[in-house]
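# Fold the following.
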Amino acid sequence: MAVPAHDPRDHEFALKYDISITKVVSPFEKSYVFEGPYTGDGFAINSSNQLSGLDINGLSCKEAASKVIIWLESSGHGKKKVNYKLRDWLFARQRYWGEPFPVVYLGDTDEIVPLPENELPVILPELDDFTPTGTGEPPLTKATSWVRTIDPISHKPARRETNTMPQWAGSCWYYLRFMDPNNSTALVDKSKERYWGPVDIYVGGAEHSVLHLLYARFWHKVLYDIDVVSTKEPFHCLINQGLILGEIEYTAYKDKDGRLISADCDCNPGDHMHEKISTEKVIKVGDYHLLKDNPNIRLTARAYKMSKSRGNVVNPDDVISEYGADSLRLYEMFMGPLRDLKTWSTSGIEGVHRFLARTWRLIVGAPLSTGLYKNGTVVTEDEPTVAQLQSLHRCIVKVSEEIQETRFNTGISAMMEFINAAFKWERLPKSVIEPFVLLLSPYAPHMAEELWSRLGHFDSLAYEQFPEPQSEYLRESKIVLPVQINGRTRATIMVDEECSEAEAFGLASANEKLSKHLFGKTIKKLIYVPRRILNVILETQKASS
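Have a look, this model is predicted:
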């Protein structure tokens, strides 16, 4: 770097060989005193040249760089250039599938002529054999009658391009076509594009976003430049969902004599034989996984990316046939935040499956229940209690927030808490259960639709407004009240929000920590500030003569 004042390696080298060190960047605007080497941002110092007329002293590094570039250009010593990490995109593919290029070559020359719009789209020819040619030429060269054509403008013999566009050419703008799929005269109608675009949320894997969405932005910006779309960016928000790994695999190691060795031994288990251990033979103690028959043997536990070669792929059809589509859907959301890496566990589905079963039993009743109402549920027309409304609206708030933040797992936890509370109620008011079913519907749509129908509705719940919380049911009815004795806080007590002074003092008197300070004492005064504090003033004991 040749800047010993601002690079640790150069600084060490300069000190060893007694090379002078000139500081040219200071962390302080007006002070040059600092211990080197300084590698951070700052202000230019010792950076003035009278012969050139260039002086950048006192400027920030960014301002100084701009001034130097301007001077280099104006003096003819250099030229400004912006460097990009992006490289040219190879757009031609030597394969059959893909969009044909809408160009022809005149005669046997390399003169390229674009086809007029009335010749579009160019359709791939039918081929019985589209395997590689073995000569380096694309498979389309086999379609000789298609390759040899006539230029529609000059009417001269021509040949078609036999390379095809990459798959990105067809997949990078499909979201625009969704906005106007039946338009035969334009890619997308301008008014529809302005109404629907840009896409609010795009969900894709991390690998997907690096390639496909990068190219989608290229494509969109080109379309913006030619006035096909009205926005520079195609998507408001991008969410990358985390990869789902296969089930945890447990591995035991053996030495050269076939004896089991622990994974935490001083030797390197990776150099030894290993065998896969089934889950039922493993116990977990603290953070370690041990062999059940020999707890002295520690195992390695690791989850791998699902692949056919490892044999750890989970077939969704098998899961659905045993637990149902809603259980599979719910479990995938319950595994963790959408963006996180997660490990699959088939046994984990049983938990959410039980939750759905409990929800069904709560609303519909047990299979042999005789208390079903006319709509096939145990739900009543009773007016809900304040406690029931508070439970519902706390659930609405939590589920709504977590949907926005794509933390579906904690939203499901909130619904589980609601069901636990509802099982303790003597009555299930319809005005409380119906909003809960709407909360459940994005997570378990099939079951929610069935419950909605049984609650007496003929139309799909998809047309219903999503529940909104009401603030009056979100206030906590209990608060923590500090209690002071003669101005010194001795304890806190739980009281109702609208607790009176007498009620607060009664609870304080019954508190074990406070009662010992009050026993046998005379109360001089009570100072009570609702929801804030209770201060008990005691009579001062006079010393006896």
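# contacts and neighbour counts: CA atoms only from here.
OK.
# Just give me how far stretch 94-114 sits from the chain centre.
Here stretch 94-114 is found 43 Å from its chain centre; the criterion is C-alpha atoms, centre = their mean, to the nearest Å.
# now the end-to-end length of that stretch.
The separation between the terminal residues of stretch 94-114, taken as C-alpha to C-alpha, to the nearest Å, is 20 Å.
# Likewise for stretch 326-341?
For stretch 326-341, the separation between the terminal residues is 22 Å (C-alpha to C-alpha).
# Please identify the buried residues of that stretch?
Residues of stretch 326-341 classed as buried by neighbour count (16 or more other C-alpha atoms under 10 Å): 326-339.
# and what of stretch 199-215?
Neighbour-count burial for stretch 199-215 [16+ other C-alpha under 10 Å]: 204, 209, 212, 213, 215.
# So which of those are in helices?
Counted as lying in helices by DSSP state H, out of those, are residue 215.
# now, among the buried residues of stretch 199-215, which is nearest to residue 38?
Nearest to residue 38 out of those is residue 209 (C-alpha to C-alpha; 37.8 Å).
# close enough to count as contact, the closest one and residue 240?
Yes. Using C-alpha atoms under 8 Å, residue 209 makes contact with residue 240 at a distance of 7.3 Å.
# which residue packs closest to residue 489, ignoring adjacent ones?
Nearest non-adjacent residue to residue 489, counting by C-alpha to C-alpha, 6 or more residues apart in numbering: residue 483, 5.7 Å away.
# Residues touching the host helix or strand of that neighbour, excluding its own?
Assigned by DSSP states H and E, residue 483 falls within strand 478-485. Contacts with strand 478-485, where a contact means C-alpha atoms under 8 Å, 6 or more residues apart in numbering, come from 489-497, 508, 517, 531-538.
# switch the cut-off to 6 Å
489-497, 533-536 (C-alpha atoms under 6 Å, 6 or more residues apart in numbering).
# likewise stretch 148-165?
If you take C-alpha under 6 Å, 6+ apart as the criterion, stretch 148-165 is touched by 91-94, 98-100, 104-107, 140, 147.
# Can you select the buried ones among those for me in ChimeraX?
Here is the ChimeraX selection string for the buried members of those, based on 16+ other C-alpha under 10 Å:
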select :93,94,98,99,100,104,105,106,140,147
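# Export the contacts of stretch 148-165 to JSON lines and append columns for secondary structure and distance to residue 24.
JSON lines is the format used below for the contacts of stretch 148-165 (DSSP: H, G, I helix; E, B strand; the rest coil; distance: C-alpha to C-alpha, whole Å):
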{"residue": "91", "secondary structure": "coil", "distance to residue 24": "46"}
{"residue": "92", "secondary structure": "coil", "distance to residue 24": "49"}
{"residue": "93", "secondary structure": "strand", "distance to residue 24": "51"}
{"residue": "94", "secondary structure": "coil", "distance to residue 24": "54"}
{"residue": "98", "secondary structure": "coil", "distance to residue 24": "56"}
{"residue": "99", "secondary structure": "coil", "distance to residue 24": "56"}
{"residue": "100", "secondary structure": "strand", "distance to residue 24": "57"}
{"residue": "104", "secondary structure": "strand", "distance to residue 24": "59"}
{"residue": "105", "secondary structure": "strand", "distance to residue 24": "59"}
{"residue": "106", "secondary structure": "strand", "distance to residue 24": "62"}
{"residue": "107", "secondary structure": "coil", "distance to residue 24": "64"}
{"residue": "140", "secondary structure": "helix", "distance to residue 24": "62"}
{"residue": "147", "secondary structure": "helix", "distance to residue 24": "65"}
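# run this one through as well so I can compare:
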Amino acid sequence: MSEVYNHKVVEKKWQDIWDDEKAFAATNDYSKPKYYALVEFPYPSGQGLHVGHPRPYTALDIVARKRRMQGYNVLYPMGWDAFGLPTENYAIKNKIHPKIVTEQNIKHFKHQLHSLGYSFDWDREIDTTDPNYYKWTQWIFLKLFKEGLAYKKEMPINWCPSCKVGLANEEVVGGACERCGTPVVRKVKSEWMLKITEYADKLIQGLEDVDYIERVKTSQRNWIGRSKGAEVDFSIKGKEDKLRIYTTRCDTLFGATYMVVSPEHPYLDKYKADIKNWDEIEAYREQASKKSDFERAELAKDKTGVAVDGLVAVNPVSGKEIPIWVSDYVLMSYGTGAIMAVPAHDQRDWDFAKKFNLPIVQVVSKDGEAVDIEKEAFTDVATGVMINSDFLNGLSVKDAKEKMIEFLNEHKIGEAKVNYKLRDWVFSRQRYWGEPIPVVHCEKCGYVPLDEKDLPLLLPEVESYMPTDNGESPLAAMTDWVNTTCPCCGGPAKRETDTMPQWAGSSWYFLRYTDPHNTECLADPEALKYWLPVDWYNGGMEHTTLHLLYSRFWHKFLYDKNVVPTPEPYQKRTSHGMILGENGEKMSKSRGNVINPDDIVEEFGADTLRTYEMFIGAFDLAASWSDDGVKGCRRFLERVWKLQDIMTDEDVYSKDLEIKMHQTIKKVSSDFENLKFNTGIAALMTILNDFTKKKSITKAELSTFITLLNPVAPHITEEIWSKIGNGERLYQQPWPTFEEAKTVESVVEIAVQINGKTKGTISINKQDPKDEVLAKAKDEIKDKLTGNIIKEIYVPGKIVNIVMK
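The predicted model follows:
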């Protein structure tokens, strides 16, 4: 009898062996077929891993281990996305330097990952806060700057007076700072921007050449938001300026009955003297400044606004005077900061018009007939016919658009335009814990990049990294560091004191893994040529717009500069579902339903946690945690351990299980490559039942079985492999193969019926001739054949039916 399975002893033993043998190090042998598997590297927070982390890590570890056994040179790396606000906030609160906090968090995370037995190549570990890494983040920024893709722009930001920091829209909840609850205000600051919009079309087109799950492609396309339309100029009565708007429905211009401008629109200030209700406008602007863009554009259900008393617009096609309103649902950061409103055919405009008693004019008919637009907007207008539209009347929507574009061009009041929802990337943070931006400002030369030989520009040591009252970075107070000389003219200059956002380092980290210790370039061109593109990249759906888009943008830029050899960074992208609490709710401290993976590893073992997280349900769907499910997976592994007790010495598959073995190899091999980890494990559980029921397993069967299970549960399977006398290491063995012919059942059980009612069953070979099958069937039910047989029916391999009278 085998001893009781002790996961603590076995798991530590094999983790030490793998470390000593550098078992999973990718080689520089570029003659071998390669496979690059990538998971999103974590932010090393003080809380450590939660049970959501192991799900994607285990999934790609399964693929990486399987591919190594199939002869591939596998790169499966791990690193740390370690700059950012959470660490700095923790450091400020606890008066510990962010660098020390980061080092502590990384050490804890790495210990946790190591305890789970992942086959990461730890020789290629990277850390975005390492100057040897962020030197190349800065280098990429300089390349972007020199190409005009990095620039400075005055723009409003969300400002928390308490935290003294600019906030992203996502960090503002209900008009208040997510972290401290203080109401935010709007501040205008000069921010570094990256011109990702320059690559909008390339980012859309590139999706045709990659193997991303469809919902990832859809989210990217929607975020970029490419649309065809027209820009149109609306005159302001008595003024030289015109309000330019963008619309995808220039065919509805005759239905534009009012205009709406953003509270921040510069024409409001320019014509302040003409606006009779300026105090009201100013009060409304103050109110709007306390909301994030997201709240204004996406969350606002109840429309608010103020009419501009003193300014009137002119509809450029009808010549009619129409009112101008101010409303916070129009953003200065999107489009032109002004819109035309066609309330008959837009629900938002209709709601606004009804609330403020503004005119509504239908210009697209339903099947040639007007509809009751007093009740609701008529928005199903793609196939309508134009009415109330002068020279467009009677035309289809498609033809009306074309004719209106001609009219706009002819009268020089507009033009065709392709527009994008995508906005340029705000690239400044007024914080300490980030990559310094390698630019100086010279009164004579303007913004000047550092010489590349002077990189990395190190983040200086500071006595205080507290945010400043005026919204500047803590670096701004370091005059010895700030005051420098201009690389261009040699005169006095000041360093940029904003730092880069957290996702700067994560936009190219996959490139550095290919050659992480290179001091001469971002990565050796031969290494990049060999490893790229990433074969399989998995990450959360929440990162499929921002991070995935940003990294594709940087990669495409580097491709255009001949730094990388492929136009796309990732060939395949998948996303995993969240692991929820047992109550089906998202895990959080406040709900008290967070599961610490360390506790599961301690009590049940890493292999149990790995098996459970893969067996919990479909990989791409959310799943609720179950303590009973964990215990069930532990029992499964204990049954696997006990197979040693019933092993025989035969080095072949037994005759009665040969087909089942080949079927299992085929299914597990396929399922592990197609996100069906749960059904692959289920197949292994099924054949385990067959072995247990038979009370026997050959050495060949056990060797194959534990090889198939090894990517999921590597520690227990390595130990069994060793204990049953197999040489070398299991991780060095070839992946099992199957013969297609042997995956087809030749012996089947079929029903034997009399007059369509089943009276028994027989086992037959699918190739048995009809006469033999009928004879066997009649023998099986001979005591029930009490009448005259008038017909004998045999459906090959399916059923026998004896018709009697």
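# hmm, back to that, using a markdown table, lay out the buried residues of stretch 199-215 of structure 1 together with distance to residue 503 of structure 1.
Converted to a markdown table, those look like this (distance: C-alpha to C-alpha, whole Å):
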| residue | distance to residue 503 of structure 1 |
| --- | --- |
| 204 | 57 |
| 209 | 61 |
| 212 | 66 |
| 213 | 63 |
| 215 | 68 |
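# Out of the buried residues of stretch 199-215 of structure 1, which comes closest to residue 236 of structure 1?
So of these, ranked by how close each gets to residue 236 of structure 1 (C-alpha to C-alpha), first place is residue 213, at 12.3 Å.
# What's the match for that closest one in structure 2?
Matched by TM-score structural alignment, residue 213 of structure 1 corresponds to residue 548 in structure 2.
# Can you give me the distance of the residue lying closest to that match once chain neighbours are set aside to residue 457 of structure 2?
Nearest residue to residue 548 of structure 2, sequence neighbours excluded (C-alpha to C-alpha, 6+ apart): residue 507, at 8.0 Å. According to C-alpha to C-alpha, residue 507 of structure 2 and residue 457 of structure 2 sit 19 Å apart.
# same check, this time on residue 609 of structure 2
Distance from residue 609 of structure 2 to residue 457 of structure 2, by C-alpha to C-alpha: 43 Å.
# On the three-state scheme, residue 526 of structure 1 is what?
strand (DSSP: H, G, I helix; E, B strand; the rest coil).
# nope, residue 401 of structure 1 is what I was after
Residue 401 of structure 1 ends up helix, using three-state DSSP.
# ok, now the one 10 residues further on?
Here residue 411 of structure 1 takes the helix state, with states given by three-state DSSP.
# what lines up against it once you look at structure 2?
Checking TM-score structural alignment: residue 411 of structure 1 goes with residue 680.
# Where do the strands of the stretch 701-805 of structure 2 begin and end?
Using DSSP state E, counting those that start in this stretch, the strands of the stretch 701-805 of structure 2 run over 747-754, 757-765, 789-795, 799-804.
# any chance of these in CSV, plus distance to residue 90 of structure 2 and mean neighbour count?
Shown next, in CSV, are the strands of the stretch 701-805 of structure 2 (distance: least, C-alpha to C-alpha, whole Å; neighbours: other C-alpha atoms under 10 Å):
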stretch, distance to residue 90 of structure 2, mean neighbour count
strand 747-754, 66, 18
strand 757-765, 70, 15
strand 789-795, 73, 12
strand 799-804, 71, 20
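# Show me the one of those that comes nearest residue 395 of structure 2.
Nearest to residue 395 of structure 2, of all these, is strand 789-795, at 63.0 Å by C-alpha to C-alpha.
# Give the other helices and strands that that closest one contacts.
strand 799-804 (3 or more C-alpha pairs under 6 Å, 6 or more residues apart in numbering; DSSP states H and E).
# Show me what the strand it packs on packs onto, helices and strands only.
Under the contact criterion of 3+ C-alpha pairs under 6 Å, 6+ apart, strand 799-804 of structure 2 touches strand 747-754, strand 789-795.
# mind running it again at 10 Å?
With contacts taken as 3 or more C-alpha pairs under 10 Å, 6 or more residues apart in numbering; DSSP states H and E, strand 799-804 of structure 2 sits against strand 747-754, strand 757-765, helix 770-780, strand 789-795.
# JSON lines for these, including distance to residue 641 of structure 2?
What follows is these, written out as JSON lines (distance: least, C-alpha to C-alpha, whole Å):
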{"stretch": "strand 747-754", "distance to residue 641 of structure 2": "31"}
{"stretch": "strand 757-765", "distance to residue 641 of structure 2": "33"}
{"stretch": "helix 770-780", "distance to residue 641 of structure 2": "41"}
{"stretch": "strand 789-795", "distance to residue 641 of structure 2": "43"}
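# on that earlier part again, with distance to residue 665 of structure 2 as extra columns, can I get the strands of the stretch 701-805 of structure 2 in a markdown table?
Formatted as a markdown table, the strands of the stretch 701-805 of structure 2 follow (distance: least, C-alpha to C-alpha, whole Å):
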| stretch | distance to residue 665 of structure 2 |
| --- | --- |
| strand 747-754 | 19 |
| strand 757-765 | 23 |
| strand 789-795 | 30 |
| strand 799-804 | 29 |
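# out of those strands, nearest to residue 63 of structure 2?
Per C-alpha to C-alpha, nearest to residue 63 of structure 2 of the strands of the stretch 701-805 of structure 2: strand 747-754, 33.7 Å.
# now that closest one against strand 799-804, angle please.
Between strand 747-754 of structure 2 and strand 799-804, the angle comes out at 20 degrees (axes from the mean of the first three to the mean of the last three C-alpha atoms, to 10 degrees).
# Let me know the angle separating strand 747-754 of structure 2 from helix 770-780.
Here the directions of strand 747-754 of structure 2 and helix 770-780 differ by 60 degrees (the same axes, to 10 degrees).
# Could you give the number of residues near the aligned partner of residue 628 of structure 2 in structure 1?
Counting by TM-score structural alignment, residue 628 of structure 2 corresponds to residue 347 in structure 1. Number of residues near residue 347 of structure 1 (other C-alpha atoms under 10 Å) recorded here: 8.
# List the buried residues of stretch 223-240 of structure 1.
With burial defined by 16+ other C-alpha under 10 Å, the residues of stretch 223-240 of structure 1 counted as buried are 223, 224, 228, 229, 230, 231, 233, 234, 235, 240.
# so which pair among the residues you listed is furthest apart in space?
The most distant members of the buried residues of stretch 223-240 of structure 1, if one measures by C-alpha to C-alpha, are 228 and 240, lying 27.8 Å apart.
# hang on, residue 612 of structure 2 in a strand?
No. Using three-state DSSP, the assignment for residue 612 of structure 2 is helix, not a strand.
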